[in-house]
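Asker: Sharing a model prediction with you, sequence too.
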Amino acid sequence: MIFMTNRHETNLAVTEDALKKKRGRPKCFDEQQVLQKAMLLFWEHGYEATSISDLTQALEITAPSLYSTFGDKEGLFYRCVDYYLAHEGCPIDTIFVEAKTAKIAVELYLYDIVKRLVQPNKPAGCMVVVAAMNCSDATQDVQQNLLDKRIKTKEKLLKRLQQGVEQGDLSSHAPLQEMTDFYTTVIQGLTIQARDGASSEQLHKVVGHAVKAWTLF
């Protein structure tokens, strides 16, 4: 009995040591490359339609590796959205700071968006708009997360218009909220059109009319 107990304890010690070594092993994948590949899947197919199986196969990692690094599918998705905004999204802050007037800021912003909505070898449209479209109630947290990001962008647009009034290049009587709603609607419409196959040339014409509409305000 003493021999069996010592043997059992030895086996337990070996098992614990093996688990510690396994937990301490460095990642066998490049996290940034994984985020890029996962981003493209979510961008193309949407959050709900992209399964863990789809992700592990495309990323060539195991489900345990995915969970240990990103927590779960939702956590991975949020990281992918951040990656998208950093690497694929329009640099709205830079454009708005460097543009001399509010009108130039909006015009540059719209044309830059078109450039990013239709790209070779990348999904069409804006990921922040399309990734949670037509999702079920089970994904309310994901939908709210993307909505919050869209609202934040809309607030930046309104703030830039307000800056135009303060600097005198936009009339103090301009309906700023209506202008913000209008150009936000144009931007989201461009995304849907791009998703439906519209070319960059078609989208540029839409932007041209949206820029001309500035005088109507």
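Answerer: Here it is on my side, so go on.
Asker: going forward, measure contacts and count neighbours with C-alpha atoms only.
Answerer: Noted.
Asker: thought residue 44 was touching residue 123?
Answerer: Yes. The criterion here is C-alpha atoms under 8 Å, and residue 44 meets it with residue 123 at 5.3 Å.
Asker: Would you map the helices across the protein?
Answerer: Here the chain has its helices, by DSSP state H, at 2-24, 31-45, 52-59, 63-70, 73-87, 92-98, 102-117, 127-130, 140-167, 176-195, 200-212.
Asker: deepest of those helices, which one?
Answerer: Highest mean neighbour count among the helices of the chain (mean count of other C-alpha atoms under 10 Å): helix 127-130, with a mean of 22.
Asker: quick one: contacts of it?
Answerer: Identification of contacts with helix 127-130 by C-alpha atoms under 8 Å, 6 or more residues apart in numbering yields 42, 43, 46, 81, 84, 146, 149, 150, 188, 191.
Asker: swap in stretch 86-99?
Answerer: The contact list for stretch 86-99, computed with C-alpha under 8 Å, 6+ apart, reads 102, 105, 106, 108, 109, 112, 113, 116, 126, 160.
Asker: let's bring in a second model and compare:
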Amino acid sequence: MARNVEFSEEAAVQKAMEVFRRKGYSGASLRDLTDAMQINSSSLYNTIGDKRELFVRCIRSYTKASREEALLHKANHTSPLQGVISFIDAAINNIASNNNCMVIKMTFEIAGTDPDVKALLRQANEFAHTFLLQLIKEAIAQNELREDLDAETATNCIINAFTGWHESYILHQDTERIQKMAHYLIAQLTP
């Protein structure tokens, strides 16, 4: 008779995600993952699969949570500009909590060599781009942002700034520094 699964797969994936976030895909050993998940390797193989399958599930879970969080920025604000600022502030808070962005980390580590992971990360990037672009267009239409603002370029600058802010924080551990960069970026957008 088959043994019942004695752990929550969702909770286990969340624990594994933290290992991947800290150590990266290559640096995370199977032992690191199973220790964090508090399961043995046979339970991992029988329920989730191998390390790569676990990693893909972690990426899917992470990007789903990021999408849900982004949608809250829009839902919690009647002003599109406040939604943009909230989106940027959330990125800063995420960076300052030393919560390295799994998408950024994995883009540099394995997206170039793994087409499936690249596709998942590209979908996440395209969602963020489309989401932010819509907010910026709405803010321009409501005269909250400069009328002559190129919404596409502004969106690309904001999303790409996040990568630079992560790097800056890793090197300098200075929250005020990235907050100042964010305020400067927002000031460039407003009338």
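Answerer: Happy to help now that I have it. Because the structure is predicted, anything quoted here is derived from the model rather than measured.
Asker: coming back round to it: and the contacts of helix 127-130 of the first structure, which two are the farthest apart?
Answerer: Maximum pairwise distance among the contacts of helix 127-130 of the first structure (C-alpha to C-alpha): 18.1 Å, between 42 and 188.
Asker: Stretch 159-169 of the second structure maps to which residues in the first structure?
Answerer: Counting by TM-score structural alignment, stretch 159-169 of the second structure falls onto residues 184-194 of the first structure.
Asker: my guess is residue 156 of the second structure meets residue 129, correct?
Answerer: Yes. Here residue 156 of the second structure reaches residue 129: they are 7.3 Å apart, a contact under C-alpha under 8 Å.
Asker: what sits against residue 210 of the first structure?
Answerer: Contact partners of residue 210 of the first structure, counting by C-alpha under 8 Å, 6+ apart, are 183, 186.
Asker: If we use 6 Å, what do you get?
Answerer: Neighbour list for residue 210 of the first structure: empty [criterion: C-alpha atoms under 6 Å, 6 or more residues apart in numbering].
Asker: Show me what it lines up with in the second structure.
Answerer: Here residue 210 of the first structure is matched to residue 185 in the second structure, going by TM-score structural alignment.
Asker: measure that match to residue 18 of the second structure for me?
Answerer: 30 Å (C-alpha to C-alpha, to the nearest Å).
Asker: which residue lines up with residue 33 of the first structure in the second structure?
Answerer: Per TM-score structural alignment, residue 33 of the first structure is aligned with residue 11.
Asker: Please report how far its match lies from residue 57 of the second structure.
Answerer: 12 Å.
Asker: hmm, who's touching the match of stretch 159-169 of the second structure?
Answerer: Residues from elsewhere that reach stretch 184-194 of the first structure, judged by C-alpha under 6 Å, 6+ apart: 124, 125, 126.
Asker: mind giving me CSV with the residues you listed and columns for neighbour count and distance to residue 75 of the first structure?
Answerer: What follows is the contacts of stretch 184-194 of the first structure, written out as CSV (neighbours: other C-alpha atoms under 10 Å; distance: C-alpha to C-alpha, whole Å):
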residue, neighbour count, distance to residue 75 of the first structure
124, 22, 23
125, 27, 22
126, 27, 20
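Asker: what's the matching residue for residue 24 of the second structure over in the first structure?
Answerer: So residue 24 of the second structure corresponds to residue 46, using TM-score structural alignment.
Asker: rewinding a little: the match of stretch 159-169 of the second structure vs the second structure, mean deviation?
Answerer: Superposed on the second structure, stretch 184-194 of the first structure shows a mean distance to its aligned partners of 1.8 Å (mean C-alpha distance after the TM-score superposition for the first structure).
Asker: Tell me how far that stretch lies from the chain's centre.
Answerer: Centroid separation between stretch 184-194 of the first structure and its chain, computed with C-alpha atoms, centre = their mean, to the nearest Å, is 16 Å.
Asker: Same check on stretch 102-121 of the first structure?
Answerer: 16 Å.
Asker: quick one: contacts of it?
Answerer: Here stretch 102-121 of the first structure makes contact (C-alpha under 6 Å, 6+ apart) with 96, 99, 124, 125, 161, 164.
Asker: what two of those are the furthest from one another?
Answerer: The span of the contacts of stretch 102-121 of the first structure, defined through C-alpha to C-alpha, is set by 124 and 164 at 31.7 Å.
Asker: Spatially, which residue comes closest to residue 63 of the second structure, not counting chain neighbours?
Answerer: When the adjacent residues along the chain are set aside, residue 63 of the second structure lies closest to residue 124, with 6.0 Å between them (C-alpha to C-alpha, 6 or more residues apart in numbering).
Asker: And the residue nearest the centre of the first structure?
Answerer: Nearest to the mean C-alpha position of the first structure, counting by C-alpha atoms, centre = their mean, stands residue 81 at 3.1 Å.
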